[in-house]
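S.K.: Provided below for reference: sequence and predicted model.
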Amino acid sequence: MDFQKELMLKQELINRRLEKIINEDDAPKKIVEAMKYSLLAGGKRIRPVLAVSICEALGGKIEDILDFACSIELIHTYSLIHDDLPAMDNDDLRRGKPTNHVVFGEATAILAGDALLNYAFEIILKEALDKNKYCYLKAADIIAKSAGIKGMIGGQVIDLESEGLNISIEALYNMHRKKTGALIEASCLCGCIIAQKEDMTDTVKEYGKNLGIAFQIVDDILDYEGDPKKLGKNTGIDKKNNKSTFVSILGIDESKKLAQEYSKNAKNNAKIIDKSGFLLSLTDYLLNRES
């Protein structure tokens, strides 16, 4: 298998669908423009790629999960728009472009994020109604919880409350399992559930957990020593905002070792889930990424 070619094909499939997924009828032009500005600004599309790949690996069909997977990218994009706001990380660069609030103003950026989140659930519920399968409702429940107060939003709150504090490594794990890990884990689980392979749920869940933590550690490492041009965003933001990270608590060398450890665990899970080797290669790709 040519991993890079396979990844590119999946990303292109997702990007083509994202370009058409927002129905613009009767919607104010400015809000649609702001939504699409961030949604179509590029990115690796890791969460929908995970959902599609795991569904396929477990015998599901791409057409059964594609729109659902794209809805997860809408949720991820909304979170990035809100993360960049002056009240949060106060960042002005994302994916090599000015952030949403810099271009459209704070009020429209907030509404664009809100709109993407709501539209994601429009897509998810349409899938459940059109296909009339319980598995879509079950997957929707997982996504809603992963994006809510017990998941991504809860993690963001902990992050804000922890600014300027010396938190423990246990508290850091808890924060990132929610803030970053929850939606990654949910993306994986939705692939499993829509493929209707519930006997694989525990293994897929474990894969998502391990991958989510590894992904965040690498993010922290890149914020510390990454190249802003390759990243398409500013570095040193965590330090500037007095945030605790794996690097600030453990140091750069220990953080790299820990990322390797979690990636190794994820790869062991991947071997069970996907016999094609794609997930295995994807895990390595995410560990060694420069952006």
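M.R.: Arrived safely, thanks for sending.

S.K.: all contacts plus neighbour counts: C-alpha atoms, from now on.
M.R.: Fine.

S.K.: hmm, A259 is touching A214, no?
M.R.: Yes - using C-alpha atoms under 8 Å, A259 is in contact with A214, at 4.8 Å.

S.K.: neighbour count winner among these two?
M.R.: Neighbour count, other C-alpha atoms under 10 Å: between A259 and A214, A214 has more, with 27 against 22.

S.K.: got the contact list for the more buried one?
M.R.: L258, A259, Q260, Y262, S263, L287 (C-alpha atoms under 8 Å, 6 or more residues apart in numbering).

S.K.: also L137?
M.R.: By C-alpha under 8 Å, 6+ apart, the contact set of L137 is L125, A128.

S.K.: then this one, side by side with the first:
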Amino acid sequence: MATKAKYVNKALDAAVPLQHPMKIHEAMRYSLLAGGKRVRPILCIASCELVGGDESLAIPVACAVEMIHTMSLIHDDLPCMDNDDLRRRKQTNHRVFGEETAVLAGDALLSLAFEYVAAKTTRVSPESIIQAIAELGSAVGSEGLVAGQITDICSEGTQVSLSKLEYIHVHKTAKLLEASAVVDDVLDVTKSSAELGKTAGKDLASDKATYPKLMGVDKAMKLAGKLADHAMQELAYFEPARAAPLYYLADHIANRQN
């Protein structure tokens, strides 16, 4: 996993060179290269390898997914959204570069994600590239990430059902990372800001819809374990050696501490 993360980091660094206009590229690089677990791009690469592909085939889409994820974090931290000051153990983008630049940095990363897939993908049919771009667009748009975000915003201060909470997290984090969303909710109320690298207790302070709020910490952790177990069961259909990285990811996501 560490080797895959290094490969992703190297590609991301090259994808956003420090060039004119300097301020926007500084802001893009600040958040994109701030660290993080790189779970999403690693998941993308491991999934490609699972069905017989190799790392080089998957890296453009893997980087695009991380660009989109970083955009969502930059925008999510803005004063008009969650108004957060800490992300990945650093000041949030808007605290360093200002709100206007942070918005534009997120916009630029979103645009770059699609450009990167189109320009950098090789040894793949044009039809498959178009399909990948369409899937990315669907995942981030008004029926995907944005749908989850707007439902989350509209649910603040209200009592939501389990089905609505699942809708929020499935759309904000994607179905493959639903277990991670449950664990993230739990960590928000059980860990400190220093341990998390971001502001702890923010969901509670904002009266957001979360799994611990709805069902309690213990039941929420049991749900995360159940989701991870289900993911592992799905992997049983594949060759064990190829599925090994995804087994590791499922276990890591369900048992992570930050």
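M.R.: Yep, it's here. Keep in mind that this is a model prediction, so the values were computed, not measured.

S.K.: now the TM-score, please.
M.R.: The TM-score (TM-score structural alignment, normalised by the length of structure 2) is 0.95; 256 aligned residues with a C-alpha RMSD of 1.5 Å.

S.K.: on that earlier part again, list residues touching both of A259 and A214 of structure 1?
M.R.: Both A259 of structure 1 and A214 are contacted by L287, under the criterion C-alpha under 8 Å, 6+ apart.

S.K.: can you tell me how far N234 of structure 1 is from D91 of structure 1?
M.R.: Distance of N234 of structure 1 to D91 of structure 1, given as C-alpha to C-alpha, to the nearest Å: 8 Å.

S.K.: more neighbours, these two?
M.R.: Using other C-alpha under 10 Å as the criterion, N234 of structure 1 and D91 rank with D91 on top: 20 against 17.

S.K.: I'd assumed T99 was in contact with the more buried one.
M.R.: Yes - between D91 of structure 1 and T99 there is a contact at 7.1 Å, judged by C-alpha under 8 Å.

S.K.: what sits in contact with each of these two?
M.R.: By C-alpha under 8 Å, 6+ apart, D91 of structure 1 and T99 have these common neighbours: D84.

S.K.: before we move on, the earlier item: which one of the contacts of A214 of structure 1 sits in the busiest neighbourhood?
M.R.: Ranked by the number of neighbours (other C-alpha under 10 Å), the contacts of A214 of structure 1 place S263 first, at 24 neighbours.

S.K.: what helix or strand is the aligned partner of it in structure 2 on?
M.R.: Aligning on TM-score structural alignment places S263 of structure 1 opposite A228 in structure 2. Assigned by DSSP states H and E, A228 of structure 2 belongs to helix 217-235.

S.K.: try E143 of structure 2
M.R.: Per DSSP H and E: E143 of structure 2 is located in neither a helix nor a strand.

S.K.: same deal with A214 of structure 1?
M.R.: helix 201-225.

S.K.: now do the contacts for P245 of structure 2.
M.R.: Contacts for P245 of structure 2 (C-alpha under 8 Å, 6+ apart) come out as M1, A46.

S.K.: that one matches what in structure 1?
M.R.: The equivalent of P245 of structure 2 in structure 1 is F278 (alignment by TM-score structural alignment).

S.K.: how close does its match get to I143 of structure 1?
M.R.: F278 of structure 1 is 24 Å from I143 of structure 1, where distance means C-alpha to C-alpha.

S.K.: and for K10 of structure 1?
M.R.: K10 of structure 1 sits at a distance of 21 Å from I143 of structure 1 (criterion: C-alpha to C-alpha).
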